[in-house]
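In: Sharing a model prediction with you, sequence too.
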Amino acid sequence: MAWLYLTFAGALEIVWAFSMKQSEGFTRPIASTTTLIAMIGSFGLLSLAMKSLPLGTAYAVWTGIGALGAFLIGILFLNEPANALRIAAALMIGGGLLLMKLATP
């Protein structure tokens, strides 16, 4: 169950990162509210996952999911560059997440 909590916490991290960008410095109320709600949900689910997962694993996976998701959202919806070095870096983060999962009992 902890991995499910962690996965949803990471997904909410992607939501709050994107909505924070859309809030334009917290000047747009709907995007700002979405950011805060997603942050609270993400932290809450992360804390549930940390009840049984090691701190380092939980935090690394949570931030990794958020980083990869924000990277993809940036490319797909915000017209950010998708050059070879950025893609290679994202693949390395994904590989690190997989290794963390495999290394955690």
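Out: Cool, the structure landed. Numbering: from 1, shown residues only.
In: switch to C-alpha atoms for all contacts and neighbour counts from now on
Out: Noted.
In: Check which residues of the host helix or strand of residue 69 are buried.
Out: Element membership of residue 69 [criterion: DSSP states H and E] is helix 55-77. Buried positions in helix 55-77, judged by neighbour count with 16 or more other Cα atoms under 10 Å: 58-59, 61-73.
In: got it, and stretch 35-54?
Out: Buried residues in stretch 35-54, counting neighbours by 16+ other Cα under 10 Å, are found at 35, 38-39, 41-43, 45-50, 53.
In: Check those against residue 83 and report the nearest one.
Out: residue 35 (28.3 Å; Cα to Cα).
In: Okay, one more to line up with it:
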Amino acid sequence: MHWILLILSGSLEAVWAHALSDILDPVNAITFLLGLAGSVWGLQRAMKKIPLGTAYAIWVGVGATVTAVWSAIEGEPFGPAKILCIGLILVGVIGLELSRSHAPHEDPASEA
């Protein structure tokens, strides 16, 4: 469940990033605020079970990938170099998951 939430909250980065491009429009301003709040909330919830470094890197990687693909769909130039780099981000995200320890994540604050 935490992984699904992390991927969804990373994807919300693309929503608020695109709304940011025209933030003076009231609809975009509201979309930005809701997307940002949902994205950060999802990251915070996922970090209860996924270590900070792994969760944050995956959140950013997913957000960057979805934003780049969305921009390409909207007509931004998207050549082979960008495709390769997005692929490398995805490989890094998968590598982070495969290389992490599967020991339960403990919150240092809960030990007090």
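Out: Nice, I can see it. The shown structure was predicted, so the numbers you read here are calculated from the model rather than taken from an experiment.
In: on that earlier part again, which ones among the buried residues of stretch 35-54 of the first structure are found in strands?
Out: In strands, judged by DSSP state E, none of the buried residues of stretch 35-54 of the first structure are found.
In: Which ones among those lie within helices?
Out: Secondary structure assignment by DSSP state H places 35, 38-39, 41-43, 45-49 of the buried residues of stretch 35-54 of the first structure in helices.
In: Including distance to residue 15 of the first structure, could the buried residues of stretch 35-54 of the first structure go into TSV?
Out: As requested, the buried residues of stretch 35-54 of the first structure are arranged in TSV below (distance: Cα to Cα, whole Å):
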residue	distance to residue 15 of the first structure
35	7
38	6
39	8
41	10
42	9
43	13
45	14
46	15
47	18
48	19
49	19
50	21
53	23
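In: Give me the range in the first structure that stretch 28-44 of the second structure lines up against.
Out: For stretch 28-44 of the second structure, the aligned range in the first structure is residues 31-47, judged by TM-score structural alignment.
In: All good on my end, thank you.
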